[in-house]
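Q: sequence first, then the predicted structure, then my questions.
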Amino acid sequence: MRLSLGKQVTRFWYDVDNKLPTHGENYAVLDGVRGLAVFTVLLSHCGVFNMLGQGGLGVWLFFVLSGFLLSIPFVTEPQRAWSIKYTSKFIARRLLRIIPLYYFVILVVIFPKDKNLFWDHLIFAKADGHLWSLKQELIFYIIMPAIFAIIHSIPKIKPWVISLFLLFASFLLDYYLTIDKFSLVGNGKNLPFYCSIFMLGISTAYMWQHIKSKRTSNVYSKLFTILGLLSLAAFFITSKENRLLISDVLEIDILSNHEYLAWDFPWVFGLSCCILILSVLSSHKSSTLNAIFRNKILRMFGVLGYSMYLVHYFVLIFLQQYGISDNKLIIFFLTLSITFLISCVTYGFIEKPFMRLLGSNRPKSQRKDGL
C-alpha cells in the first residue's frame, strides 16, 4: 500500500493507536514508557530540570523494555527457540529494525566530516557518543534465542520460577561480567556488556506471564500503582542535583560521593525499570499511573523513540556548536522540536518501510492497516 507524502510523514500518529506487533497484543501503554525513556535521555543530555546524568536510567529503561517485548513470542510459544527458521527471521528483523536508520544517520552526519570515522562506525568498530548502546543491543539480540533455547531445554518450569532464576542470573552477570572479563568499545572507551539489564527485561516477561494468568484484586492493582509511581519518582529524585536538594532539607547525606547513581548501580536501576513496567501493566486503567503512560503525546514520542534517540544528540551538538543560545531551556525545546520534525520523516520513510520488509507473522485479518 503506497501512501502519499503527507500520510507517510504523519504515519507515526496513525501508529500511536493502530500499530500491531509481530506477535500477540500491542501493549500501547508501553509506548508511553518508551516515551519516558526518550525524555529522560533528552533531558539529561540537555542538562535541564536537574536531570543531568540521568540518561543512563533512560537507556536502562530502553534495554529492559526491549528485553521484555522481544521475549513475549518465546515466552508464549517456547518451541520457537528451537526453530532455526524462526530464530533466523527474529535476528533478521532486529537487524532491519536497527541498522537501516543507523546507517542513514551516520551517512548524513559523520561521513561528510570524517570518512574514516564513518567506516569505523559502519562496522561498529567505534560507537561514539550515544551510539554505544546500539552495539550492546545488536549483540544481545543475536544471543537472545540461545538464552531461550537453554531455558526451555528443561520442560514444565513455571514462569515465576524462570523469572526468579533470570533475576538471580542477571545479578551474577552484573557482578562478575566486568570490563576486564568482557568489554565493548563505546563512547571512546571500553564499556561493560550490559546484558544483565536485558536479562532483567526477559525476567519481567516471565513474571508478567505469571501475573496476567492470575486474577489480581483491586488491592494488588493499587499496590502496583504505588510501586510504579515510586519507580517513576526515582527517575527524577535520584539525580545528583535533586539528591543534594533533598539532603539539604532532610539534613542527611544521600550518596553524595556518587556523581551518577544510574551508571554506578545499573542493575539496581534496571530492577526499578522492571518494577515500573510490571506496575504499569498491572495497574487499573483508571489509575493515575496508567493515565500517565496512556497519554497520547507521551505514546507518540514512544512510537518515534528510536528515531528521536538517534537524532537528538546530533541536533543538540549542532545547536551548541553554532551558539544558538546560552539558555539551556531554549536549547532543550529547540532540540526537542527539531528532533521531532526530523523523526517524523525518518520514521515514515526509513523505519516503517523496513519494518514491513520481512512482512509479519500475523494473519492479514489481524493487521489493522492491511500491511
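A: Thanks, I have the structure now. Numbers count the residues shown, from 1 in each chain.
Q: going forward, measure contacts between C-alpha atoms and count neighbours the same way
A: Noted.
Q: strands of this protein, start to end?
A: Secondary structure of the chain (DSSP state E): strands at 183-186, 189-192.
Q: deepest in the core, which of these is it.
A: Mean neighbour count, computed with mean count of other CA atoms under 10 Å, is highest for strand 183-186 among the strands of the chain, reaching a mean of 19.
Q: quick one: list the elements packing against that one.
A: Contact partners of strand 183-186 among helices and strands, from 3 or more CA pairs under 8 Å, 6 or more residues apart in numbering; DSSP states H and E: helix 132-151, strand 189-192.
Q: list the contacts of it.
A: If you take CA atoms under 8 Å, 6 or more residues apart in numbering as the criterion, strand 183-186 is touched by 125-129, 131-133, 135-136, 190-193.
Q: change it to 6 Å
A: Contacts with strand 183-186, where a contact means CA atoms under 6 Å, 6 or more residues apart in numbering, come from 127-128, 132, 190-193.
Q: so who does Lys158 touch?
A: Lys158 touches nothing, counting by CA under 6 Å, 6+ apart.
Q: contacting residues around Cys46?
A: Contacts for Cys46 (CA under 6 Å, 6+ apart) come out as Phe332.
Q: before we move on, back to that, mind putting the helices and strands packed on strand 183-186 into TSV with distance to Asp114?
A: Formatted as TSV, the helices and strands packed on strand 183-186 follow (distance: least, CA to CA, whole Å):
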stretch	distance to Asp114
helix 132-151	18
strand 189-192	19
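Q: need the winner for burial among the ones you listed.
A: Ranked by average neighbour count under the criterion mean count of other CA under 10 Å, the helices and strands packed on strand 183-186 are headed by helix 132-151 at a mean of 18.
Q: now Trp13, nearest residue through space, not along the chain?
A: Nearest non-adjacent residue to Trp13, counting by CA to CA, 6 or more residues apart in numbering: Met300, 6.7 Å away.
Q: pasting the second one now:
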Amino acid sequence: MSLFQNLKSELIRKPNSGKHLPFVDGLRFLAIVPVIFQHANERLFKYGNLPELKGWEEQVSFLISRGTIGVFIFFAISGFILSLPFSRENSKLNYKTYLKRRWQRIEPPFIFWMTCCALILLVMQAYPIGELLWHYLATVTYTHQLFYQEYSIINPVAWSLEVEIQFYLLAPFFAFAYFQVRSLAKRRSLLIAGIFGWILLQHGMGWHLQPWKATLLGQLPHFLVGVLAADLYQKPVKWIRDFRFWDLVFSLLLLTLAYTWTEELGKTFLFELSLLGLLLSAIYGRYTSRILSLSWISIIGGMCYTLYLMHLPLLEGYYSFIARFGQWSGYIGQLSISLIIVLPIIFLCSVIAFRWIEQPFMKKKDQKSLRSNPIGKQVLSKA
C-alpha cells in the first residue's frame, strides 16, 4: 500500500455505526472552504495595503464575503445528521448516552484549541489577564454570547459552536417527537409551516438581529431544514428523487444562497428553500453526489471541525506577517498569491491536528453501550 493510500486510510472518516455517507462530508467540505476564503479575504483587507478596487474586483470580494453561508450549511448538516437515526422504525432515545458521546467527541478538541488561542493572546499581551480569563471561561462553557453579546475574543468563530450546542441539547427530543408522527404528509406539512412560522416570529421579535441572531433563536430554521432533508432522504418523494436537473441547479442554489443571505424577510424565505434544495441536490444529484463523495473532498470535509477551529488564528498570523511587505500587487494578485501559500499551510496543520488531536476522540469509548443502543451508534458517531 502506497504512502498516499495509507494516509487516506488513516484520515477517512470511520463512523462507529459502520455506515459512512460520503456526500455528507462533501457537504462539510462545501461549507468549510467558503468560510476559510471569507476570513482570508477579511484579513487581507484588515492587514494589507490594497489599492482601490475596480468594479469586477468588488464583485469578487462581495461573493467571497458571502462565505458565512458555509456556517448555515453546517447548521443544516447538523439537523440532518442528528435527526436521521430517529427517522427509522422503532427508534429509541437514550439521552445519557447521547450527551456522553457528544462530550467525548467535541469537547476535548474544543478546549484544547481555545486554550491555545487564549495562551497566544496572553503571550501577546493583547488583553489584561483578568479580562482574558473571563472571556476564556465564557468561551469554553459556550456562554460567551449570553454574557457578552458579542463574538469571543478568544476565537470569534466559536459563536456558531455555541449555537450548535444549543441545538444538540434539544435535537434528540425534537427529532424523536417529530418522527413519532407517522403520517408523512402531516409531519412534513407541520415542519414546513414551523420553519416559515419561525422566520416570521424571528422578524417580528427581532431575533434575526444581534445579539439574538448568534443564538438558536436566530438560527433555528437552518437546523429544521436539515431535519426535513433527513426525512426526505429516509422516505423519498418520487418526484423529488426522480427530478433530473439536481446537478444543474446545484450551482444556481449556491449563488442564490449568496445573494439571499440578508435581513430581508422575503429573501430569508428564499434562502431556506435554497438551503433545502442544496441538501437535496447533494443527495439526489447523480454527478453532484459523486463529486462530493470523492475521497479527497470527503477527507477534507471530514476534518472540518479541526479546520474550523484552527484556520482563523493561522490566517491572523499569516496576513499580519505579510502585511510588513506593503503593497506588492493589486487586490486579485495579493489574494491569489497569499491563498496559494496559506491554504497548504492550513490544510497541512489541520491534517496533523486532526490525526493526533481530534481523531482519537472520534473512536468508540464504550463498545457495549453503543452496540446495545442503535441510536447511539447512528447519531453519535457522525459529529
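A: Looks like it arrived, so ask away. For clarity, every value in this text was computed on a predicted model and none was experimentally measured.
Q: longest helix in the second structure, please.
A: When every helix of the second structure is counted residue by residue (DSSP state H), the longest turns out to be helix 95-124.
Q: ok so, going back, of the strands of the first structure, which is nearest Lys328 of the first structure?
A: strand 183-186 (26.4 Å; CA to CA).
Q: that closest one vs the second structure, mean deviation?
A: Mean deviation of strand 183-186 of the first structure relative to the second structure after superposition (mean CA distance after the TM-score superposition for the first structure): 8.7 Å.
Q: what's Trp13 of the first structure aligned with over in the second structure?
A: Under the alignment (TM-score structural alignment), Trp13 of the first structure pairs with Lys8 of the second structure.
Q: pull the number of nearby residues for that match.
A: 14 (other CA atoms under 10 Å).
Q: got it, and Ile123 of the first structure?
A: Per other CA under 10 Å, the neighbour tally for Ile123 of the first structure reads 10.
Q: again, but for Arg97 of the first structure
A: By other CA under 10 Å, 20 other residues sit near Arg97 of the first structure.
Q: which ones are touching the spatially most central residue of the first structure?
A: Compute the mean C-alpha point of the first structure, and by CA atoms, centre = their mean the closest residue is Phe62, 1.6 Å away. Applying CA under 6 Å, 6+ apart to Phe62 of the first structure gives no contacts.
Q: mind doing that once more with 10 Å?
A: Neighbouring residues of Phe62 of the first structure by CA atoms under 10 Å, 6 or more residues apart in numbering: 33-38, 56, 68, 133, 137, 197-198, 201, 270, 273, 305-306.
Q: follow-up on the earlier one: and the gap between the match of Trp13 of the first structure and Phe325 of the second structure?
A: Distance, Lys8 of the second structure to Phe325 of the second structure, using CA to CA, to the nearest Å: 38 Å.
Q: ok so, going back, could I get the strands of the first structure as JSON lines with distance to Asn18 of the first structure?
A: Shown next, in JSON lines, are these (distance: least, CA to CA, whole Å):
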{"stretch": "strand 183-186", "distance to Asn18 of the first structure": "36"}
{"stretch": "strand 189-192", "distance to Asn18 of the first structure": "38"}
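Q: to Leu232 of the first structure, which of these lies closest?
A: Of the strands of the first structure, nearest to Leu232 of the first structure by CA to CA is strand 189-192, at 25.7 Å.
Q: from Ser283 of the first structure, how far out is Asn187 of the first structure?
A: Asn187 of the first structure is 38 Å from Ser283 of the first structure, by CA to CA.
Q: cool, and Leu107 of the first structure?
A: Distance of Leu107 of the first structure to Ser283 of the first structure, computed by CA to CA: 43 Å.
Q: same deal with Asn242 of the first structure?
A: 28 Å.
Q: mind checking how far Leu339 of the second structure is from Glu316 of the second structure?
A: From Leu339 of the second structure over to Glu316 of the second structure the distance is 13 Å, taken as CA to CA.
Q: now the counterpart of Tyr175 of the first structure in the second structure: how far from Gly226 of the second structure?
A: Tyr175 of the first structure maps onto Leu200 in the second structure when the alignment is built from TM-score structural alignment. Separation of Leu200 of the second structure from Gly226 of the second structure (CA to CA) stands at 19 Å.
Q: out of the two, which sits in the more crowded spot?
A: Here Leu200 of the second structure and Gly226 are compared on neighbour count by other CA under 10 Å; more neighbours surround Gly226, at 27 against 16.
Q: run through the residues that contact the more buried one.
A: Gly226 of the second structure neighbours (CA under 10 Å, 6+ apart): 73-84, 232, 275-276, 279-280.
Q: could you redo the last one with a cut-off of 7 Å?
A: Counting by CA atoms under 7 Å, 6 or more residues apart in numbering, Gly226 of the second structure makes contact with 76-80.
Q: those: which two are farthest apart?
A: Longest span within these, CA to CA: Ala76 and Phe80, 6.2 Å.
Q: wait, isn't Gly70 of the second structure in contact with Phe37?
A: No. Judged on CA atoms under 7 Å, Gly70 of the second structure makes no contact with Phe37 at a distance of 10.5 Å.
Q: what about the helices in the stretch 251-371 of the first structure?
A: Along the stretch 251-371 of the first structure, counting by DSSP state H, counting those that start in this stretch, helices occupy 261-264, 266-282, 288-293, 296-303, 305-321, 328-346, 352-357.
Q: nearest to Phe49 of the first structure, out of the ones you listed?
A: Between the helices of the stretch 251-371 of the first structure, helix 328-346 lies closest to Phe49 of the first structure; by CA to CA that is 8.7 Å.
Q: that closest one packs against which elements?
A: Other helices and strands packing on helix 328-346 of the first structure, by 3 or more CA pairs under 7 Å, 6 or more residues apart in numbering; DSSP states H and E, are helix 305-321.
Q: can you report how many residues lie near Phe361 of the second structure?
A: For Phe361 of the second structure, the count of nearby residues is 17 (other CA under 10 Å).
Q: now which residue in the first structure aligns to it?
A: Checking TM-score structural alignment: Phe361 of the second structure goes with Phe354.
Q: right, and that match touches Leu95 too?
A: No. Using CA under 7 Å, Phe354 of the first structure makes no contact with Leu95, being 9.9 Å away.
Q: rewinding a little: neighbour count for Asn242 and Ser283 of the first structure, which is higher?
A: Per other CA under 10 Å, whichever of Asn242 of the first structure and Ser283 has more neighbours is Ser283, with 24 against 15.
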